[in-house]
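> Provide a 3D model corresponding to the input given below.
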Amino acid sequence: MNRPGKPGVAGALGAALLALTHSVWAGTGAQHVSIEKAPQAWLAYAQRVSETLQTALSSDTETARRFNDYFSNWVDTDAGALAQAPQSAQAQKQSDGAPLPFEPPTLKVRVWLDRTGQVEQVQFDDIGDDVAEADLRSLLLAQTVGVPPPRMMKQPVVIRLSVGAEM
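Model (predicted):
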């Protein structure tokens, strides 16, 4: 839920793909495919995965609201400390259009999909709250991209979700 003057917590989670800034990882080992060598179809699919997960986190379900509330409370508590952090070149905006005084937190999420495009496994770093982590996992595992991954695409698909930014 957006409150006036507060960031939409799950807004714009998407499009900062780790695959588009660093690499697409192949399995759990150190082997990866660089952005320069990744086929365009893989990059487009990673973008679609990111958008699908963004939509889930922006939804009006009880689980999404609980997850968003966790980060709203985090922003309320820690925004003062974060205000000292430098902003990115592309300043984030509050729901009223004003720039946020800090960079919204980001989550690096590894996503594995089955042959139909259903999310079957996710991994992310500890976010500091067991309930919020369970909500995030539940939300993401319930998603389907709607189309199968491109043939021979390396998994997991690694994306960054920017929690708290507006779309």
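
> rest of the way, CA atoms for contacts and neighbours
Will do.

> Wait, L139 touches R65, no?
No - contact criterion Cα atoms under 8 Å: L139 and R65 do not qualify, at 10.8 Å.

> And stretch 34-41, what's buried?
I35, A38 (16 or more other Cα atoms under 10 Å).

> got the end-to-end distance for that stretch?
14 Å (Cα to Cα, to the nearest Å).

> Check stretch 148-162 too.
First-to-last distance for stretch 148-162 - Cα to Cα - comes to 25 Å.

> Tell me which residues of it come out buried.
Per 16+ other Cα under 10 Å, stretch 148-162 contains these buried residues: P149, M153, K154, Q155, P156, V157, V158, I159, R160, L161, S162.

> JSON lines please, covering those residues and showing secondary structure and distance to A44.
Output for the buried residues of stretch 148-162, formatted as JSON lines (DSSP: H, G, I helix; E, B strand; the rest coil; distance: Cα to Cα, whole Å):
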{"residue": "P149", "secondary structure": "coil", "distance to A44": "10"}
{"residue": "M153", "secondary structure": "coil", "distance to A44": "11"}
{"residue": "K154", "secondary structure": "coil", "distance to A44": "13"}
{"residue": "Q155", "secondary structure": "coil", "distance to A44": "14"}
{"residue": "P156", "secondary structure": "coil", "distance to A44": "15"}
{"residue": "V157", "secondary structure": "strand", "distance to A44": "11"}
{"residue": "V158", "secondary structure": "strand", "distance to A44": "13"}
{"residue": "I159", "secondary structure": "strand", "distance to A44": "12"}
{"residue": "R160", "secondary structure": "strand", "distance to A44": "15"}
{"residue": "L161", "secondary structure": "strand", "distance to A44": "16"}
{"residue": "S162", "secondary structure": "strand", "distance to A44": "19"}
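
> compare with the first, here's sequence two:
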Amino acid sequence: MASAGNKRTSRRGWRPLAWLLGLLALGSASVSAQDAPAHWMAYAASVSGELQQRLQQEQDPHAQRLLAWLQEHPDAPAPLVVSVWIAGDGAISKLEFDSLGDARVDADLRAALQATPLPAPPPKDMRQPLRLGLTLTQ
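Next up, the predicted model:
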């Protein structure tokens, strides 16, 4: 319940969009989600869920600034497409996305997503990067 002094009138959160946008890519080669092995898809779903949680962390100032910025900019790209490379220890070794047009917001997105290693490393045979689409929801 929002008070009169509280700008937040609804809780918004992130959800994955087709958790891979249909692609697992390696360089210019890609594999459709329909053709990807089940263990790749299971891992991608796990990563998507983890990144979604990171973007909803109320105690993370990076995530909160990003959320506030997106709420103030309803014309921001949707979904927010990120390409993620994951090292053998589960750390996100590389992260690419189109700039949101604000260097601080881009840095907050990067910091929130790369804060800690993922709970599990990728399958050894999995192609990378994972292309994930994240959408802000009401």
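
> TM between them?
The TM-score (TM-score structural alignment, normalised by the length of the second structure) is 0.85; 132 aligned residues with a Cα RMSD of 2.2 Å.

> What distance do you get for D106 of the second structure to A115 of the second structure?
From D106 of the second structure to A115 of the second structure the distance is 14 Å (Cα to Cα).

> can you name the residues of the second structure that the strand ranked longest in the first structure overlays?
Longest among the strand segments of the first structure by residue count, using DSSP state E, is strand 106-113. Mapped onto the second structure using TM-score structural alignment, strand 106-113 of the first structure spans residues 79-86.

> ok, S138 of the first structure to R3 of the first structure distance?
Taken as Cα to Cα, the spacing of S138 of the first structure relative to R3 of the first structure amounts to 25 Å.

> OK, contacts around A87 of the second structure?
S93, P121, P122 (Cα atoms under 8 Å, 6 or more residues apart in numbering).

> just those residues now: which is nearest R15 of the second structure?
Nearest to R15 of the second structure among those is P122, at 21.0 Å by Cα to Cα.

> could you measure the equivalent of that closest one over in the first structure against K6 of the first structure, distance?
Correspondence of P122 of the second structure to the first structure, assessed by TM-score structural alignment: P149. Relative to K6 of the first structure, P149 of the first structure is positioned 36 Å away (Cα to Cα).

> now swap in I159 of the first structure and tell me
Distance, I159 of the first structure to K6 of the first structure, using Cα to Cα: 24 Å.

> And for V49 of the first structure?
From V49 of the first structure to K6 of the first structure the distance is 26 Å (Cα to Cα).

> mind listing what the spatially closest residue to the match of P122 of the second structure that is not a sequence neighbour touches?
Distance criterion Cα to Cα, 6 or more residues apart in numbering; nearest residue to P149 of the first structure, sequence neighbours excluded, is G117 at 6.0 Å. By Cα under 8 Å, 6+ apart, the residues touching G117 of the first structure are T144, V145, G146, V147, P148, P149.

> And what about the fifth one, helix, strand or coil?
So the one you mean is P148 of the first structure. Recorded secondary structure, P148 of the first structure: coil (DSSP: H, G, I helix; E, B strand; the rest coil).

> in the first structure, which spans are helices?
Under the criterion DSSP state H, the first structure contains helices at 18-21, 40-57, 62-82, 130-141.

> and those, which is most packed in?
helix 40-57 (a mean of 20; mean count of other Cα atoms under 10 Å).

> what angle separates that one from helix 62-82?
100 degrees (axes from the mean of the first three to the mean of the last three Cα atoms, to 10 degrees).

> Which position in the first structure pairs with S32 of the second structure?
Matched by TM-score structural alignment, S32 of the second structure corresponds to S34 in the first structure.

> what does S46 of the second structure give?
Matched by TM-score structural alignment, S46 of the second structure corresponds to R48 in the first structure.

> One more: Q57 of the second structure?
Counting by TM-score structural alignment, Q57 of the second structure corresponds to S59 in the first structure.

> How many residues are close by that match?
Residues lying near S59 of the first structure (other Cα atoms under 10 Å) number 17.
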